[in-house]
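Chemist: coordinates only, sequence not included:
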């Protein structure tokens, strides 16, 4: 088994836990149904896995739309037309 596969699987599961759970649940049902010869469980598992893929695709589309929509707005202009403020000095005058 490739060493990058478990890392990528763990990264994907941490990034989108709900859709990953749905996808894994459907895949396990499909494998159990396919090995056991239960075609109804296989078909339900495949449907659930497709739903998990669709949920993940929808979440990716939503996050890309938010990233495009979120433009940076600056409160100040990039360069000020006014001259900079003078430095303040502290002159102590002693009364004696």
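Modeler: On my side now, so go ahead. Nothing here was measured: the structure is a model prediction, and the numbers come from that model.

Chemist: rest of the way, CA atoms for contacts and neighbours
Modeler: OK.

Chemist: out of all of them, which helix in the protein is the longest?
Modeler: In the chain, taking DSSP state H as the definition, the longest helix is helix 39-69.

Chemist: helices and strands around that one, which ones?
Modeler: With contacts defined as 3 or more C-alpha pairs under 8 Å, 6 or more residues apart in numbering; DSSP states H and E, the packing partners of helix 39-69 are helix 17-36.

Chemist: hey, what's the angle from the helix it packs on to helix 39-69? Just curious.
Modeler: With axes from the mean of the first three to the mean of the last three C-alpha atoms, to 10 degrees as the basis, helix 17-36 and helix 39-69 are set at 160 degrees to each other.

Chemist: check which helices and strands helix 17-36 sits against.
Modeler: helix 4-15, helix 39-69.

Chemist: sorry, back to before: what about the longest helix of the chain, distance to the chain center?
Modeler: 14 Å (C-alpha atoms, centre = their mean, to the nearest Å).

Chemist: repeat that for stretch 11-26.
Modeler: In this view, stretch 11-26 has its centroid 12 Å away from the chain centroid, taken as C-alpha atoms, centre = their mean.

Chemist: hold the first one in mind and look at this next one:
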């Protein structure tokens, strides 16, 4: 295998593994179908490769940071002004 081709495949796969796998799978099917004279495998391979390209494009467009519109809301107040809750005691120890 050509070292440049191996480096290209590694770079495609490392950026987005799922879409890279689908893209490489589709390109391989298209190459096998094209050289083997199987038009159905060629068309399926082209469709799968196109699907991988679309997935990669959508994943790269979603990487824009989303700014939170509301500030963080805390569930408990920072300091409690109420008395602490009483300790729970097991009833079997009380009866002894």
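Modeler: Great, that's in hand. Keep in mind it's a predicted model, so treat the numbers as computed, not measured.

Chemist: TM-score of the superposed pair?
Modeler: The TM-score (TM-score structural alignment, normalised by the length of structure 1) is 0.60; 67 aligned residues with a C-alpha RMSD of 2.0 Å.

Chemist: quick one on the thing from earlier: among the helices and strands packed on helix 17-36 of structure 1, which is the most enclosed?
Modeler: Ranked by mean neighbour count, the helices and strands packed on helix 17-36 of structure 1 are led by helix 39-69 with a mean of 15 (mean count of other C-alpha atoms under 10 Å).

Chemist: quick one on the thing from earlier: I'd like the helices and strands packed on helix 17-36 of structure 1 written out as TSV, with distance to residue 32 of structure 1 added.
Modeler: Shown next, in TSV, are those (distance: least, C-alpha to C-alpha, whole Å):
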stretch	distance to residue 32 of structure 1
helix 4-15	21
helix 39-69	7
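
Chemist: burial of the residue in structure 2 that residue 18 of structure 1 lines up against, as a residue count?
Modeler: When structure 2 is aligned by TM-score structural alignment, residue 18 of structure 1 is paired with residue 18. Each residue near residue 18 of structure 2 was counted by other C-alpha atoms under 10 Å, and the total is 13.

Chemist: state the distance from residue 18 of structure 2 to residue 24 of structure 2.
Modeler: Counting by C-alpha to C-alpha, to the nearest Å, the gap from residue 18 of structure 2 to residue 24 of structure 2 is 10 Å.

Chemist: Provide a list of residues in contact with the nearest residue to residue 19 of structure 2 once chain neighbours are set aside.
Modeler: Setting aside the residues directly before and after it, residue 19 of structure 2 is nearest to residue 52 in space (C-alpha to C-alpha, 6 or more residues apart in numbering), at 5.0 Å. When contacts are counted by C-alpha atoms under 8 Å, 6 or more residues apart in numbering, residue 52 of structure 2 touches 19-23, 26.

Chemist: closest to residue 4 of structure 2 among these?
Modeler: residue 20 (16.9 Å; C-alpha to C-alpha).

Chemist: can you tell me which residues contact the closest residue to residue 33 of structure 1 other than its chain neighbours?
Modeler: Spatially, and ignoring its direct neighbours in sequence, residue 33 of structure 1 is nearest to residue 42 (4.2 Å; C-alpha to C-alpha, 6+ apart). The contact partners of residue 42 of structure 1, by C-alpha under 8 Å, 6+ apart, come to 29-34.
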